[in-house]
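# Here is a sequence with its predicted model. Questions after.
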Amino acid sequence: MAAVTSRLSGRQTCAPENEDLSDEQMQELLEQAAARLRTQATSAQITRQEEQVFRFPRLDAGALPKSYVRSDGHVAHLDSARLLTEKDRKLSSQARKVEDPITVKKAVLEKKKATTGSDWFDLPRTDLTPGLKRDLQLLKMRNVLDPHRHYKKESGKMKAPEFSQVGTILQGPTEYFSARIQNRDRKKTFIEEVLSGEAETGRFKKKYGEIQNTKTSGKKAFYKALKAKRAGGIKKR
């Protein structure tokens, strides 16, 4: 027995060497070959349908910029003027400063802590100068300046605010005659205003005299003043 290969089906059929294939065998081989052809045709049709379904649209790149590389035959030429912009060319020709990121972050945090932030109009940190310290102390003792005004009593020592700013109140044009302060009465600090008011009224000096009279009542100073008053009365007689 020898193996016989069919060109149509590719299958091998065992048959005697000297014997021809029977009609039944030939019919079987032809049917197998026809089935194989139908399968191949169906697969090819499915592949063409898939290509039509999944075909990507053609992209339009538009007007592309001119390339900075041009070819002259087998030689390529480079346009170096188009590799960098004029700004980058200037930066590359000078020394550049490289900052430490930790130092930069620290400086940003210090700058942020120097003010109260945008929610509080960026008030700066208080610079406690001697003049500002005196003004704050005077504000704390403002209840003794005017006996007709009463302020909320404060307890504890004077503590300067962490954030503050000193400004000047500008009077409007409608207050020129009603609430205008003359230039000779304008002072730079609160201390100068208080001293100027004391020079006009003499209230503190008078108050000091009343306190001293109360303290010296019934003591040597009071007795000496009484003797001097009596002596003066005798001489007049």
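Cool, the structure landed.

# only C-alpha atoms for contact and neighbour calcs from this point on.
Will do.

# Can you list the residue ranges for strands in this structure?
In order along the chain, the chain carries the following strands (DSSP state E): 2-5, 12-15, 69-72, 75-78.

# number of nearby residues for the nearest residue in space to Cys14 that is not next to it in sequence?
Nearest in space to Cys14, with sequence neighbours left out and distances taken as Cα to Cα, 6 or more residues apart in numbering, is Ala3 at 4.6 Å. With neighbours defined by other Cα atoms under 10 Å, the count for Ala3 comes to 12.

# Got another one to weigh against that:
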Amino acid sequence: MATLGAEGFLESEGWDQHELSEMKSLLQRAEQRMTELNPASKHMMKATNFCKLPKLNPEPIAQPYITSTDGIARADRTRLVDDKDRQITARRIENSVSMKEKINKEKSTAGPDWFDLPRIKLSSGLKSDLKILKLRNVLDPHRHYRSDYTRALAPKFSHIGQIIEGPTEYFSARLPNKDRKRTFVEEVLANERLTGRFKKKYNEIQVSKTSGKKAYCKFLKEKKSGGIRKS
């Protein structure tokens, strides 16, 4: 019996040397024919022996600009600007106290372009006058004013003054001193005492709101029976 050894040669166990030599020659011829028919297989076998992956040699990896500490993302400010740009830029050092004073001074007036109008301080009386000015279309139904949809009662920078009559204005066009009031609220209340328009309007609204209710039916019964007299 013949077996194939580790180096590819036949080892004999009771075989004749002549037979072994013939068998070896046949195997060599067969191998030679295979290489002649397919010569690329030999080069492929050599290529597979020398085909190896190159070793990776990465350069130092840049650290990220943003780091997370305790679940909070923080950016490294020193790395946000290049060192060359930081050297070119000129640094200007200012006192923080003077900067705050400058900001407060700038905010106290509207600036020279607006005649240095001061920042207005709204008092309770001034707020009432401004609210009446916004509702001036309700005071007189025969006058129509432009709609005002602004939420602010007054601009941030404004000034309140008094209009003085000119010498050419006729005396009958002026309001007598006894009818003049200090505020708009006092003028509206004085006018209401003469006309009673707001009271009348309030009663009309209340009648429409209580229509169909028990108090409204009671009011109609008393009015028919003469219990209520119209003032």
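Good, I have the coordinates. The structure displayed is predicted, hence computed values, not measured ones.

# And the TM-score between them?
With the length set by TM-score structural alignment, normalised by the length of the second structure, the two chains reach a TM-score of 0.50; 134 aligned residues with a Cα RMSD of 2.6 Å.

# what would the strands of the first structure look like in JSON lines with distance to Glu50 of the first structure?
Supplementary listing: these in JSON lines, determined by distance: least, Cα to Cα, whole Å:
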{"stretch": "strand 2-5", "distance to Glu50 of the first structure": "35"}
{"stretch": "strand 12-15", "distance to Glu50 of the first structure": "35"}
{"stretch": "strand 69-72", "distance to Glu50 of the first structure": "40"}
{"stretch": "strand 75-78", "distance to Glu50 of the first structure": "43"}
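
# Could you find the counterpart of the residue nearest to Cys14 of the first structure in the second structure?
In the second structure, no residue is equivalent to Ala3 of the first structure according to TM-score structural alignment.

# tell me the secondary structure for the residue sitting nearest the centre point of the second structure?
Closest to where the C-alpha atoms of the second structure average out (Cα atoms, centre = their mean) is Ala73, at 19.6 Å. Per DSSP: H, G, I helix; E, B strand; the rest coil, the local secondary structure of Ala73 of the second structure is strand.

# tell me which element the closest residue to it other than its chain neighbours is part of?
Nearest non-adjacent residue to Ala73 of the second structure, counting by Cα to Cα, 6+ apart: Thr67, 5.7 Å away. Taking DSSP states H and E as the definition, one finds Thr67 of the second structure inside strand 66-69.

# So which bit of the first structure is that strand matched to?
For strand 66-69 of the second structure, there is no aligned range in the first structure, judged by TM-score structural alignment.

# residue contacts, the residue nearest to Cys14 of the first structure?
For Ala3 of the first structure, the contact set (Cα atoms under 8 Å, 6 or more residues apart in numbering) comprises 12-15.

# Gln212 of the first structure maps to what in the second structure?
Under the alignment defined by TM-score structural alignment, Gln212 of the first structure corresponds to Gln206 in the second structure.

# In this structure Val207 of the second structure contacts Tyr216, no?
Yes. Under the criterion of Cα atoms under 8 Å, Val207 of the second structure is in contact with Tyr216, at a separation of 7.3 Å.

# Could you check which of those two has the larger neighbour count?
Legend: neighbour count by other Cα under 10 Å for Val207 of the second structure and Tyr216, higher for Tyr216 (16 against 13).

# give the contact list for that one.
In this structure, Tyr216 of the second structure makes contact with 207, 210, judged by Cα under 8 Å, 6+ apart.

# Translate it into the numbering of the first structure.
Aligned against the first structure - with TM-score structural alignment as the criterion - Tyr216 of the second structure pairs with Phe222.

# Also Asn177 of the second structure?
Aligning on TM-score structural alignment places Asn177 of the second structure opposite Asn183 in the first structure.
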